[in-house]
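In: Provided below are the primary sequence and the corresponding predicted coordinates.
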Amino acid sequence: MDLLEEYRRATMFFESGDPGGAARLLEPIVAAEPENASVRQLLARAYFASAQLVRAEEQLRALLEIDPSDHYAHHVLGRTLERQGRPEEALGSLRIAAAMRPDNDDYRAALRRVEARTGGRPR
């Protein structure tokens, strides 16, 4: 299997609106290259976009083990936890992402939304 070609195909599937198809292509690539953050991030996004939220959470936590300073992984983990109905758990990740990128409107909006829902209290 040509991993780079499969990654390109998966990207094409994702960008064309088929995150489930992208995930199926990415799973064996992540298995072959578990430390490849780019592939793992796209897999996490594909899972998130296809509402496979437990799987998205697993990939995002693995990404943060590889690189705890990945602001985007913190943001998407927070959004994933929020979508799972776990807003108190989401606060920590959303706060980290917003602190790392205070100029990012999406990060600040997600944080404000979850803070309003929880009264700003983390779990």
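Out: Received it, and whenever you're ready, just let me know what you need.
In: make it CA atoms for all contacts and neighbour counts henceforth
Out: Fine.
In: Checking G120 next. Helix, strand or coil?
Out: The assignment at G120 comes out as coil when based on DSSP: H, G, I helix; E, B strand; the rest coil.
In: burial measure for it, as a count.
Out: 15 (other CA atoms under 10 Å).
In: Show residues contacting stretch 72-87.
Out: 41, 45, 48, 53, 56-57, 60-61, 63-64, 89-94, 96-98, 107, 110, 114, 117-118 (CA atoms under 8 Å, 6 or more residues apart in numbering).
In: can you do 6 Å?
Out: By CA atoms under 6 Å, 6 or more residues apart in numbering, the list of residues contacting stretch 72-87 from outside reads 60, 90, 93-94, 97.
In: Presented hereafter is structure B, for comparison with structure A:
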Amino acid sequence: MDLLEEYRRATFFFESGDPLGAAKLLEPIVEAEPHNTAVRQLLARAYFNSAQLTKAEEQLRTLVEHDPSDHYAHHVLGRTLERGGRFREALPHLRLAAAMNQQADYQEALHRAEQWLGKPENA
């Protein structure tokens, strides 16, 4: 199997709106290259986009453990937990992402979680 070609195919599937197809292509690549962050991140996003939240969470926790300064992994992990209704667990990851990188979508996700939990914005 040509891993690079499979990754390109998976990216095409993902960008074409087929996260399930992308995940099926990415799973063996992550197995073969467990330290490849880009592949694991795309797999996590494919799981998230196909509502496979437990699988997305597993991949994202691995990314955060490997690189605690990965603001995007924290953000998507927070969003995954938020999407599963686990706002209290999501909040620390969303706060870290928002503190590390001042992107509008990070701030919006943090605000949503805080609102859901009834926490004041400046607490």
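Out: Good, I have the coordinates. Since the model is a prediction, treat every value here as computed from it, not as a measurement.
In: Need the TM-score between these chains.
Out: Once superposed, the chains reach a TM-score of 0.96 (TM-score structural alignment, normalised by the length of the first structure), with 120 aligned residues with a CA RMSD of 1.0 Å.
In: coming back round to it: reformat the contacts of stretch 72-87 of the first structure as CSV; add neighbour count, distance to G17 of the first structure and secondary structure.
Out: Formatted as CSV, these follow (neighbours: other CA atoms under 10 Å; distance: CA to CA, whole Å; DSSP: H, G, I helix; E, B strand; the rest coil):
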residue, neighbour count, distance to G17 of the first structure, secondary structure
L60, 28, 21, helix
A90, 27, 26, helix
S93, 21, 27, helix
L94, 31, 26, helix
A97, 26, 26, helix
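In: nearest to P34 of the first structure, of those?
Out: The shortest approach to P34 of the first structure among these belongs to L60, at 12.5 Å (CA to CA).
In: Let me see the contact set for that closest one.
Out: Applying CA under 6 Å, 6+ apart, the residues near L60 of the first structure are 73, 77.
In: where's L60 of the first structure relative to E35 of the first structure, distance?
Out: 12 Å (CA to CA, to the nearest Å).
In: do the same with R117 of the first structure
Out: Distance from R117 of the first structure to E35 of the first structure, by CA to CA: 35 Å.
In: Show me the residue sitting in the middle of the second structure in space.
Out: Nearest to the geometric centre of the second structure sits V76, at 3.4 Å (CA atoms, centre = their mean).
In: Work out for me the element that one sits within.
Out: Taking DSSP states H and E as the criterion, V76 of the second structure maps to helix 71-83.
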